[in-house]
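S.K.: give me a 3D structure for the following:
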Amino acid sequence: MPRDTPKLFPVILSGGSGTRLWPLSRKSYPKQFAPLIGDRTLFQEAALRFAGEEAGMAAPIIVTNADFRFVVTEQLAAVGIDPGAVLIEPEPRNTAPAVLVAAFYLMARDPDAVMLVAPSDHAIPDRAAFLDAVTRGMEAVSRGRIVTFGITPDRPETGYGYLELETAPSPDGAASDLLRFVEKPGAAAARDMLASGKFLWNAGIFLARAADMVEAFRKHAPDVMAPVSAALKNATADLGFLRLAPGDYAKAPSISVDYAVMEKAGNLAVVPFSAGWSDLGGWDAVWREQGPDGDGVATSGPAEAIDCRDSLLRAETDGQVLVGIGLDNIIAVAMPDAVLVAPKDRAQDVKLAVARLKAHEKPQAETLPRDYRPWGWYETLVLGPRFQVKRIVVNPGAALSLQSHHHRAEHWIVVEGTAKVTVNSDVSLVSENQSVYVPLGAVHRLENPGKLPMVLIEVQTGSYLGEDDIVRHDDIYARGQGARG
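M.R.: Sure, this is the predicted structure:
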């Protein structure tokens, strides 16, 4: 981009729950943090899309929630990206408050800042083509327009919203005037829109001067302004994160940026993009992006397809094998604690399964068997009435909180690496094949002083084994009390 172009700041929204990709994506660890397509996560791919000198962009601004703040920084560090800021939402309030708080944050630091707002869970394989589209959009931004990106449709899709242009997109890909937003259509309407050539899919990606975005909110969603402004003004710094003030942020209406602003604004322009895009909003989209073979079959993990057609078979655990025989138009996804089987054309109905499981108070509705923490992760291997067996993996240099329990004792057996263990006033190093006992009520801490992950097996015994039976006496991650903190 030219040198006199205003500084461009990517704003990556990463607080969604992705229920339509259950059972892989859940509230405790949604789809943007999983490697759905390829080895990197969708969040990492989004950050890398805007990184590098050729992109001409500043370090990304991340908007996420407290549970994912360490996941965000860990995944960025793994791909060599240092964020410009991580803004922590106290609670989800949809996309409008998230976009506005990023605009306020940037405008306070650079009155001419341009923001590129993008979800963290989309697939855009051709990075260069997308950056070229951003460059084309900057001309409209310089004229005070808010730019949205429209995807050239290749099928009569009923799962996306549409953008209707005043005229068909120009061959050079220049920004066009937006006539209106169109909700997800029925099949007949989608076919008509595809044939007209004047409709594009709504990608939910926006480019604008931060000041112009704030002005759009002032005109069309003034009720969002005061609580979000106060939440940023009263925010507190916390270990490199910026926590928005909970009381103020809770007063902001929970509304999408489309409904709050974009569908009302008269200064929108649309840049067409036809180099490949998916919001990965359902397993049918994952099947399509994964690249099915000649029989229309896509497999992932330890999965085998025998005489199958137009199907997705995905297994997420090395200790299991998923086998499909004679399947046609089927999605089969196997997790250690849940299995989904559905016709591919019912992919959008997976959210119904989540609602049913929540109504029946099944933990599989929202939580994965593997629980990620800032120091690593753990998973339950066996759970009984008065005992639980876990595998715990602690990252190099990481430490659990100094804690105690009211209702359980713990036995730790190190199986990989060396643990630094504190039990009351005793501190010792515990190596592979060695164990230590933590009595009920003892103040204890587990640390990994090594350069490789440390793995141990924990056996808990007691009358209550819930994660909320944790009293934190000290914590380098400043999580406070509670199961996750």
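S.K.: for the rest of this, base every contact and every neighbour count on C-alpha atoms.
M.R.: Will do.
S.K.: part of a helix, is residue 192?
M.R.: Yes - under DSSP: H, G, I helix; E, B strand; the rest coil, residue 192 sits within a helix.
S.K.: what is the neighbour count of it?
M.R.: Using other Cα atoms under 10 Å, residue 192 is surrounded by 12 other residues.
S.K.: measure it to residue 285 for me?
M.R.: Going from residue 192 to residue 285 by Cα to Cα, to the nearest Å gives 22 Å.
S.K.: another sequence for comparison is provided below:
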Amino acid sequence: MSSIVPVILAGGQGTRLWPKSRSARPKQFIDLIGGDSLFQRSLDRVGDAGRYSPAIVITNAEYRFLVAEQALSAGIEVGAILLEPVARNTAAAIAAAAHLALASDEDAVLHVLASDHLIDASPEYFAAVDAAAAAARDGHLVTFGITPDRPETGYGYIAMGEALGLGAHKVAAFVEKPNLERAEEMLAKGGFVWNSGMFMLPARQFLAECEKLAPEIFAASRDAVAGAHRDLDFIRLEETSFASSPNISVDFAIFERTDKAAVLPVSFDWSDLGAWDAVWKGQERDAQGNAISGPAMVSNSTNSLIVSDHAHVVVDGLDDVAVIATEDAVFVGRLSQAQNVGALAKLLKADDSTRALTETHKTSYRPWGGYSSILMGERFQVKKLFVKPGKKLSLQKHHHRSEHWVVVRGTAEVTVDGKVSMLSENQSIYLPLGCTHRLANPGKIELELIEVQTGSYLGEDDIIRIEDEFGRS
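M.R.: Purely as a prediction, here's the structure:
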């Protein structure tokens, strides 16, 4: 019997968890509830070689190094990292993964997972995985339906039809996110489950349905995989073919139209962490119902979520609030109205003066480490750089700025116009305008240094890369 091929969808941007989740580092790659990121937790759930083959991860090019670094950190082998040249929703992504999986296993069964869900990997969960795999091998396209415990308006629902055996049922209907009255009716009536967005799919049957019901998606994904090329540890899907696919979810393209859809009702702990109220529900809370993360204190307050990355937050005399504080932005709002954050993030992105708050953090991550912006003024900028052991930045030069580097921790190997210097703590070096230079960390601990930039233009696009081990231009 073929093992299950995990397919992890890791390209979403998670705007409803602003200001922590931003397009440069969305919610699947950040620590929301303590410990590993949601993506790493997803990798860990599919790490059992007795049940799973190495995972196929689908993401966009911007996140490729985040995926690779977090997989390496988690110690989980990844079979392939597929890079989408453009976003085309879940139908095209899953179809591309199915074509890739079939190239090495004609009986492949795909377990499709979102990378940003919080799931308790309990024995009950894995029993559901095995039951869904059995139903998939029997020819069904299986979706996991979460047994509801409240009239939730933030999820879509599935109406269960006749029993198929193996615990699964035919899908009678999909229901879009309901209002509260409709959600209460479905909960009282029974026979409805939440649509989790997780699937178990026999790859051949899925693609056969895709070819029949969504031929443009089938052809676009097939040709994108056929024309794909290797780029370091990644597989880049062919852009023209993939871009020709309709931008549509697998629910709309396939599941709502096929007669092979089945739903497996399950009751393990699950949350899509789609908004801050879901994060609050997933955390430990004190006797007053408050969940606190980071430097914060509450007084005379109840049923609230306080998250801070930097400043010490004090909340007094409030109920049902979310306070999310990062280095450069603070959100304060009703926790019970947390679904509004996504709309607010769109408004911020539409304004030139606030767009950056939805795109990047003050700390930006790169495959070699990253940097934090400390201070910026007219014709100068101060940053803290951190470089992982054994990593090096690109060989580069700038047309509009010079730089001063001061080492505060570790050892730096600095190349300036072909001359190599070794710097230790409290030593510095000047990089004149236009020089060719490179920074590397030859040591065993993380390198930290302060960079002072001066010049007429200080944007990140004033980097002329001459040589780069990560394939960046």
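S.K.: what TM-score do the two superposed chains give?
M.R.: Here the superposed chains carry a TM-score of 0.98, computed using TM-score structural alignment, normalised by the length of the second structure; 471 aligned residues with a Cα RMSD of 1.3 Å.
S.K.: stretch 261-276 of the first structure aligns to what range in the second structure?
M.R.: Under TM-score structural alignment, the alignment places stretch 261-276 of the first structure onto residues 254-269 of the second structure.
S.K.: just the helices in the stretch 301-450 of the second structure please.
M.R.: In the stretch 301-450 of the second structure, the helices defined using DSSP state H, counting those that start in this stretch lie at 341-350, 356-359.
S.K.: likewise for the stretch 201-350 of the first structure?
M.R.: Using DSSP H, counting those that start in this stretch, helices in the stretch 201-350 of the first structure cover 210-220, 222-233, 246-249, 257, 283-290, 350-359.
S.K.: and those helices as JSON lines, adding mean neighbour count and distance to residue 179 of the first structure?
M.R.: JSON lines is the format used below for those (neighbours: other Cα atoms under 10 Å; distance: least, Cα to Cα, whole Å):
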{"stretch": "helix 210-220", "mean neighbour count": "20", "distance to residue 179 of the first structure": "17"}
{"stretch": "helix 222-233", "mean neighbour count": "19", "distance to residue 179 of the first structure": "23"}
{"stretch": "helix 246-249", "mean neighbour count": "19", "distance to residue 179 of the first structure": "33"}
{"stretch": "helix 257", "mean neighbour count": "20", "distance to residue 179 of the first structure": "17"}
{"stretch": "helix 283-290", "mean neighbour count": "20", "distance to residue 179 of the first structure": "28"}
{"stretch": "helix 350-359", "mean neighbour count": "15", "distance to residue 179 of the first structure": "32"}
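S.K.: JSON lines for the helices of the stretch 301-450 of the second structure, including distance to residue 399 of the second structure?
M.R.: Shown next, in JSON lines, are the helices of the stretch 301-450 of the second structure (distance: least, Cα to Cα, whole Å):
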{"stretch": "helix 341-350", "distance to residue 399 of the second structure": "30"}
{"stretch": "helix 356-359", "distance to residue 399 of the second structure": "24"}
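S.K.: between the ones you listed, which gets nearest to residue 225 of the second structure?
M.R.: Closest of the helices of the stretch 301-450 of the second structure to residue 225 of the second structure is helix 356-359, at 29.6 Å (criterion: Cα to Cα).
S.K.: can you list contacts of the closest one?
M.R.: Residues outside helix 356-359 of the second structure that contact it (Cα atoms under 8 Å, 6 or more residues apart in numbering) are 15, 18-19, 22-24, 328-329, 345, 348-349.
S.K.: how does it look with 7 Å?
M.R.: Outside helix 356-359 of the second structure, the residues that touch it by Cα atoms under 7 Å, 6 or more residues apart in numbering are 22-24, 345, 348-349.
S.K.: farthest-apart pair in the residues you listed, please.
M.R.: 24 and 348 (15.3 Å).
S.K.: the longest strand belonging to the second structure to helix 203-213, inter-axis angle?
M.R.: In the second structure, with assignment by DSSP state E, the single longest strand is strand 192-202. Strand 192-202 of the second structure runs at 110 degrees relative to helix 203-213, counting by axes from the mean of the first three to the mean of the last three Cα atoms, to 10 degrees.
S.K.: and strand 192-202 of the second structure, how far from the first structure on average?
M.R.: Mean deviation of strand 192-202 of the second structure relative to the first structure after superposition (mean Cα distance after the TM-score superposition for the first structure): 0.5 Å.
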